[in-house]
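In: The sequence isn't on hand, but the structure is:
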């Protein structure tokens, strides 16, 4: 059983040896690192800090490379999956620890899964929210998604630098608001999950219109907090995060030595049944074979009515599942 006392949330910047990351931290005890996705920040874990800290864990959520007030390299090639895993491993070491329990959501999930694959000595256990593990690179490359979904699949639209960067950065609050509500289980326009494909010739955000109201789990203060995190980088507010997508094809080559490898640490997977990820080609079959990819899979949870923003939309269910998993790992 974990031991330790909760504390107030603190913020600092940490030199990982590969970059400098802003981190939010609370509690003491075994280290739990929470990795956010796109277009989020450390703040997407706001409902997890106290629950985990009060259970006796040291909870650390960084703004990942290119996000918030963390370092945002200029070169696209500086956002590969090995770079991102290196940031995590460097962070664990900089925090004075030899191991961590790692939880990732959206893009944070591939980083978490890859870290467990590459450094099982330092990732004691791994939980992925939304994106399931699919070694070696954990996301299908544009050479495949272009054939499956066409040129207007959002990840294909994200590949070309410039236009999308400017569109998303023009009004960060509107961008975050439209994407969070649009991909949530509370979007009234979505009757079932489907891949995000932008109307041909339309701006990316046209497929995520301004919501008439915010869902119960999201308020204007939340939107402004996310927007302020992106404002650190001005007109390049979303360029760093978009550069993660611009390395998906490159990741296939860099991670090729791990083809056929399994994730051999305790694992947990959670996803909403309204998450767009569940509608992607091959995901249902992948979920059926998770026990082969992650032989120590503890559980696989599907959250009814939940969209893409798992820990924000369903914080109580996520916290309950994480605490059960962490207690299982600690025993």
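Out: Thanks, I have the structure now. Every value quoted in this text rests on a predicted model; they were computed, and no experiment measured them. Numbering: from 1, shown residues only.
In: CA atoms for contacts and neighbours, from now on please.
Out: Fine.
In: how about the helices in the chain?
Out: Taking DSSP state H, the helices of the chain run over residues 49-54, 81-94, 108-118, 142-149, 154-157, 163-169, 172-182, 220-231, 239-245, 248-254, 283-288, 290-293, 310-313, 315-330.
In: Output those in JSON lines; the columns should cover distance to residue 268.
Out: As requested, the helices of the chain are exported to JSON lines (distance: least, C-alpha to C-alpha, whole Å):
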{"stretch": "helix 49-54", "distance to residue 268": "16"}
{"stretch": "helix 81-94", "distance to residue 268": "19"}
{"stretch": "helix 108-118", "distance to residue 268": "10"}
{"stretch": "helix 142-149", "distance to residue 268": "26"}
{"stretch": "helix 154-157", "distance to residue 268": "26"}
{"stretch": "helix 163-169", "distance to residue 268": "32"}
{"stretch": "helix 172-182", "distance to residue 268": "24"}
{"stretch": "helix 220-231", "distance to residue 268": "27"}
{"stretch": "helix 239-245", "distance to residue 268": "24"}
{"stretch": "helix 248-254", "distance to residue 268": "23"}
{"stretch": "helix 283-288", "distance to residue 268": "12"}
{"stretch": "helix 290-293", "distance to residue 268": "10"}
{"stretch": "helix 310-313", "distance to residue 268": "14"}
{"stretch": "helix 315-330", "distance to residue 268": "7"}
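In: and the comparison structure, right after this:
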């Protein structure tokens, strides 16, 4: 029988971090991306806790019931890493397996680079390990690339908040592999439009999400707004600059990676070779899987496949450590 999920809080790194906890045993920390919450990991938390681990999923800094400082400068990759290390300390753990998706995937890779002694291994969904590149990513992006629009405080934040009831079901549907509107849109926002305009609301809630979960997302973002969430994007170039001492940024801890062919990230990183060349930068990449037809919300769209990847990876770690 599964153990119940608890909602707990920890005072870490100068903020309050709200997190879900389920099970007992070695620690597995789940880090979500945009525009997600800790509940996005509900399927994986159950599987991991049933497998003899403690699953912990925070509402990341800026999201949900966790603190959301207004200052964008408080959302660097070092702040995020500090939150997770502080959470480990709060739980009395020296290290953890980290599982990340979307912006949480970037945090996964960063922590494996900066504090590998605190990371037993990483399981990364959607966003591959990327070479650092020669220019700041957002500054060198096309003018209407969505991340560029996110840089102006109060513009896209306010638009998303005004349209939260239509935006959230729309982005969840449109970036899934089962969207009624077809393949994901380009992430270039037309002149005079907002990011939310890229996503047409579906006629019904995606089956993989569920009415109760969507209602929780909407109620949460109605309360919090989107400034904290977008502040992560306002540090992408800052993160590029401050990562320079770790160039080339290879990840040496054990790792696993999964992506779907209907994920917008597949379109971004497949043709330029970033996905296939990961082994060069992640020498202990123990498992890499591609799911045909699965979209961006991989942990919720294909929970059985993600759980299989995760539990197999954990088993490999236990065998290596025994």
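Out: Thanks, I have the structure now. Remember, it's a predicted structure, so these values are computed and weren't measured experimentally.
In: follow-up on the earlier one: comparing the helices of the first structure, which comes out most buried?
Out: Sort the helices of the first structure by mean neighbour count, taking mean count of other C-alpha atoms under 10 Å, and helix 108-118 sits at the top with a mean of 26.
In: what's the angle from that helix to helix 81-94?
Out: 80 degrees (axes from the mean of the first three to the mean of the last three C-alpha atoms, to 10 degrees).
In: what range in the second structure matches helix 108-118 of the first structure?
Out: Mapped onto the second structure using TM-score structural alignment, helix 108-118 of the first structure spans residues 104-114.
In: For that stretch, report the contacting residues that lie outside it.
Out: Stretch 104-114 of the second structure is contacted from outside by 31-33, 77, 80-81, 98-100, 119, 121-129, 246, 249-253, using C-alpha atoms under 8 Å, 6 or more residues apart in numbering.
In: Over to stretch 177-186 of the first structure?
Out: Residues contacting stretch 177-186 of the first structure (C-alpha under 8 Å, 6+ apart): 39, 187, 205, 208-211, 214-215, 223, 274-276, 305-309, 313.
In: residues in the second structure aligned with that stretch?
Out: In the comparison with the second structure, stretch 177-186 of the first structure aligns to the range 169-178 (TM-score structural alignment).
In: Then stretch 31-43 of the first structure?
Out: Aligning stretch 31-43 of the first structure against the second structure (TM-score structural alignment) gives residues 27-39.
In: any idea what residue 198 of the second structure aligns with in the first structure?
Out: Using TM-score structural alignment, the partner of residue 198 of the second structure in the first structure is residue 207.
In: contacting residues around that match?
Out: Contacts of residue 207 of the first structure (C-alpha under 8 Å, 6+ apart): 197-199.
In: Which of those remain contacts when I look at the second structure?
Out: Mapping the contacts of residue 207 of the first structure onto the second structure (both residues aligned by TM-score structural alignment, their matches' C-alpha atoms under 8 Å) leaves residue 198 still in contact.
In: I'd like to know how many residues surround the residue nearest to residue 300 of the first structure when sequence neighbours are not counted.
Out: Closest residue to residue 300 of the first structure apart from its sequence neighbours, by C-alpha to C-alpha, 6 or more residues apart in numbering: residue 269 at 4.8 Å. By the criterion of other C-alpha atoms under 10 Å, residue 269 of the first structure has 25 neighbours.
In: Please enumerate residues in contact with stretch 66-77 of the second structure?
Out: Contacts of stretch 66-77 of the second structure (C-alpha under 8 Å, 6+ apart): 15-18, 58-62, 107, 110, 227-228, 231-232, 234-236, 238-239.
In: Output the residue interval of the first structure matched by it.
Out: Aligned by TM-score structural alignment, stretch 66-77 of the second structure falls on residues 70-81 of the first structure.
In: how long is the matching stretch from one end to the other?
Out: End-to-end distance for stretch 70-81 of the first structure, by C-alpha to C-alpha, to the nearest Å: 17 Å.
In: returning to that earlier point: closest to residue 293 of the first structure out of the contacts of residue 207 of the first structure?
Out: Residue 293 of the first structure lies nearest to residue 197 out of these, by C-alpha to C-alpha, at 28.6 Å.
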